[in-house]
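Chemist: Fold the following, please.
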Amino acid sequence: MSILKRNNVIVSGTGDTVMMFAHGFGCDQNMWRYVYPAFQDDYRTVLFDHVGAGNSDISAYSFKKYSSLEGYAEDIVEIARELNITNGIFVGHSVSAVMGLMAAAMAPGIFKTLILVSPSPSYINQDGYTGGFSRSEINELLESMDNNHLGWSMAMAPVVMGNPDRKELGEELANSFCKTDPEIARQFARTTFLTDKRDILSQTDIPVLILQCSHDVIAPEEVGRYMHQHIPDSTLVIMDATGHCPNLSAPEETVSAIKSYLHEQ
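Modeler: Model prediction:
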């Protein structure tokens, strides 16, 4: 099976440097539609869907492989190698931000810079670390999803989006959640919310931009500050954008922050 077909890889834009965009849980590459065009004049842009999401080849989904974030990170490396990417820029949203950290460690040289949008290495409060949720809250979230995927999607999406005055954004995210196969969504949720990758932060040896939204219930400000403290060559930008998905709710600010950072590199 073609790797590019498996992950519905779309390559466009011009330039010698590749900028790869990775979407978060319950989404697909369409979530970048307001952001990536701003970089097409200067970069070759790469969009893709994680296996099980969007227009990926669902027959390639393996419950064993994707029970850990390593499976997704391996896919990112495979796409990069298939496209002969070296010294690229990786832009990852939410859980894909951590996948980018992992992929960069797995295959040194494919990326020279990581842009992490609303990232979190661990969602559970523990050992003095504030992840945003207690273990019991995560268990309740996963149980609710198991019992009623559609209802969970409709209730959770507006909370994740965090822009109550713009209901259309929450509705779009809810529709995206609902499009995902429930069995795959449940596994991806467990893989996302039960993972703790704090240990890899200090091992990151390339420049990292952390874009932290204001009032993000999924990845609160303490998480962004924690990552900034533990990633050696990192820059933290606290955005005016609220919620967890600035690529949809505040694309202009997102683009501006990324461009400003890359201009200074």
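Chemist: use CA for all of it now, contacts and neighbours both
Modeler: Fine.
Chemist: how about the strands in this structure?
Modeler: Along the chain, counting by DSSP state E, strands occupy 10-13, 18-22, 44-47, 88-93, 111-117, 208-214, 234-242.
Chemist: any idea how far the closest residue to residue 250 other than its chain neighbours lies from residue 215?
Modeler: Taking Cα to Cα, 6 or more residues apart in numbering, and ignoring the residues beside it in sequence, residue 250 has residue 241 as its nearest neighbour in space, at 5.9 Å. For residue 241, the distance to residue 215 (Cα to Cα, to the nearest Å) stands at 8 Å.
Chemist: what's near enough to touch residue 48?
Modeler: With Cα atoms under 8 Å, 6 or more residues apart in numbering as the criterion, the residues that contact residue 48 are 7, 8, 9, 10, 21, 22, 28, 29.
Chemist: Just name the closest of the residues you listed to residue 63, please.
Modeler: residue 7 (16.1 Å; Cα to Cα).
Chemist: residues near residue 217, how many?
Modeler: The tally of other residues near residue 217 (other Cα atoms under 10 Å) stands at 18.
Chemist: Would you do the same for the sequence below? I want to compare the two.
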Amino acid sequence: MDILHRHHVSTYGSGPQTLVFGHGFGTDQQAWRYVAPAFAARHQVVLFDLVGSGRSDKSAYDFSRYQTLRGYANDLLELLRTLNLPKVVYVGHSVSGMIGMLAAIQEPALFERLVLLAASPCYVNDGDYFGGFEPADLEEILGFLDRDYRAWSDTMVPNIVGGDMRPDLVDDVLASFSEVDPAIARQFARATFLSDYRSELPKLRVPTLVIQSAQDSIAPSNVGHYLHEHLAGSHLDILNTTGHYPHLSAPVATISSLERYLKSA
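Modeler: Below is the predicted model:
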């Protein structure tokens, strides 16, 4: 199988360092259109779609392989090996942050640094851990998605994106969600929102930046602090913005955070 075709890989820019951008649930590589180009003058930029999203090869979607995020992590490793790049800086939004973390734990030699943007290792409240959702509430949300993915998207997306998002960008995110096959969306949502990778955090040995919105209904700022506390040697940057898509709603702040981190090497 052609891995580059499978993920609809796009590359541009030039420089000694490569930035690979991974998108979140319901979106595709176009979600990086306000951030990734800012790095093209001094970096090689790689964008890709997760299988089942965007313009990826939908026929490659395997319901067994993608029951958990490890299937996507294995895809990422295959992609990086195929591109035959030196160590990359991987920037993962939301669920792709955890996908990148799992991949970096498995093959740290492929990664120079990780950037986790609005990522979460666990979405469920558990004792003194605040992930953002009570178990019963999350099951109700996923049940709604199971019954009517389109109605779920129309209801959830305006709440997820936050008040900082321009109306036209909200429409863009809704359009992206609508392109996902409902059966794939149902499985991907459960693989994402019912996952718990907190026990994996101490295994990560790749330097990491955690970027979090000050207010995010999906990954609250507490989650950012939790990641920072449990990822050895990590850095934390809380952006003064709301919503789960700071790379769309606050691209200048997101770019600035990334640039500061890259210059800190």
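Chemist: Overlay them and tell me the TM-score.
Modeler: Between these two chains, after superposing, the TM-score reads 0.98 (TM-score structural alignment, normalised by the length of the first structure); 265 aligned residues with a Cα RMSD of 1.0 Å.
Chemist: on that earlier part again, is it possible to get TSV of the strands of the first structure that adds mean neighbour count and distance to residue 156 of the first structure?
Modeler: As requested, those are exported to TSV (neighbours: other Cα atoms under 10 Å; distance: least, Cα to Cα, whole Å):
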stretch	mean neighbour count	distance to residue 156 of the first structure
strand 10-13	16	29
strand 18-22	26	21
strand 44-47	21	26
strand 88-93	24	18
strand 111-117	25	19
strand 208-214	24	18
strand 234-242	17	16
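Chemist: For those strands, give me TSV that also has distance to residue 33 of the first structure.
Modeler: Formatted as TSV, the entries for the strands of the first structure read as follows, by distance: least, Cα to Cα, whole Å:
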stretch	distance to residue 33 of the first structure
strand 10-13	12
strand 18-22	10
strand 44-47	10
strand 88-93	13
strand 111-117	15
strand 208-214	18
strand 234-242	17
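Chemist: nearest to residue 129 of the first structure, of the ones you listed?
Modeler: Of all the strands of the first structure, strand 208-214 sits nearest to residue 129 of the first structure, with 16.9 Å by Cα to Cα.
Chemist: That closest one versus strand 111-117: what angle between them?
Modeler: Between the axes of strand 208-214 of the first structure and strand 111-117, defined by axes from the mean of the first three to the mean of the last three Cα atoms, to 10 degrees, the angle is 10 degrees.
Chemist: Now strand 208-214 of the first structure on the second structure. Mean distance?
Modeler: Between strand 208-214 of the first structure and the aligned residues of the second structure, the post-superposition mean distance stands at 0.6 Å (mean Cα distance after the TM-score superposition for the first structure).
Chemist: and that strand, what does it pack onto?
Modeler: Strand 208-214 of the first structure makes packing contacts with strand 111-117, helix 221-230, strand 234-242, helix 251-264 when contacts are defined by 3 or more Cα pairs under 8 Å, 6 or more residues apart in numbering; DSSP states H and E.
Chemist: That strand relative to helix 221-230, how many degrees between them?
Modeler: Between strand 208-214 of the first structure and helix 221-230, the angle formed by their directions is 160 degrees, by the same axes, to 10 degrees.
Chemist: tally of neighbours for the nearest residue to residue 176 of the first structure once chain neighbours are set aside?
Modeler: Counting by Cα to Cα, 6+ apart, residue 176 of the first structure lies nearest to residue 27, which is 5.6 Å off, once chain neighbours are set aside. By the other Cα under 10 Å criterion, the neighbourhood of residue 27 of the first structure contains 24 residues.
Chemist: Could you check how far residue 134 of the second structure is from residue 256 of the second structure?
Modeler: Using Cα to Cα, which is the criterion applied here, residue 134 of the second structure is 34 Å from residue 256 of the second structure.
Chemist: Residue in the second structure paired with the residue nearest to residue 250 of the first structure?
Modeler: With TM-score structural alignment defining the correspondence, residue 241 of the first structure maps onto residue 241 in the second structure.
Chemist: who's in contact with that match?
Modeler: Residue 241 of the second structure sits next to 164, 213, 214, 215, 249, 250 when contact means Cα under 8 Å, 6+ apart.
Chemist: Verify the stated contact: the first one with residue 249.
Modeler: Yes. When contacts are counted by Cα atoms under 8 Å, residue 164 of the second structure is listed as touching residue 249 (5.8 Å).
Chemist: Overlap of the contact sets of those two?
Modeler: By Cα under 8 Å, 6+ apart, residue 164 of the second structure and residue 249 have these common neighbours: 241, 243.
Chemist: rewinding a little: tell me, of the contacts of residue 241 of the second structure, which are also contacts in the first structure.
Modeler: Counting by both residues aligned by TM-score structural alignment, their matches' Cα atoms under 8 Å, the members of the contacts of residue 241 of the second structure that carry over to the first structure are 213, 214, 249, 250.
Chemist: Can you tell me the number of residues neighbouring the closest residue to the third one other than its chain neighbours?
Modeler: The reference is to residue 249 of the second structure. Spatial nearest neighbour of residue 249 of the second structure, excluding adjacent residues (Cα to Cα, 6+ apart): residue 165 at 4.8 Å. Residue 165 of the second structure is surrounded by 21 other residues when neighbours are defined as other Cα under 10 Å.
Chemist: so who does residue 165 of the second structure touch?
Modeler: The neighbourhood of residue 165 of the second structure, defined by Cα under 8 Å, 6+ apart, consists of 243, 248, 249.
Chemist: Quick check: the closest residue to residue 144 of the second structure other than its chain neighbours vs residue 54 of the second structure, distance?
Modeler: Distances taken as Cα to Cα, 6+ apart place residue 152 nearest to residue 144 of the second structure, at 6.3 Å, with adjacent residues excluded. In this structure, residue 152 of the second structure and residue 54 of the second structure are 19 Å apart, going by Cα to Cα.
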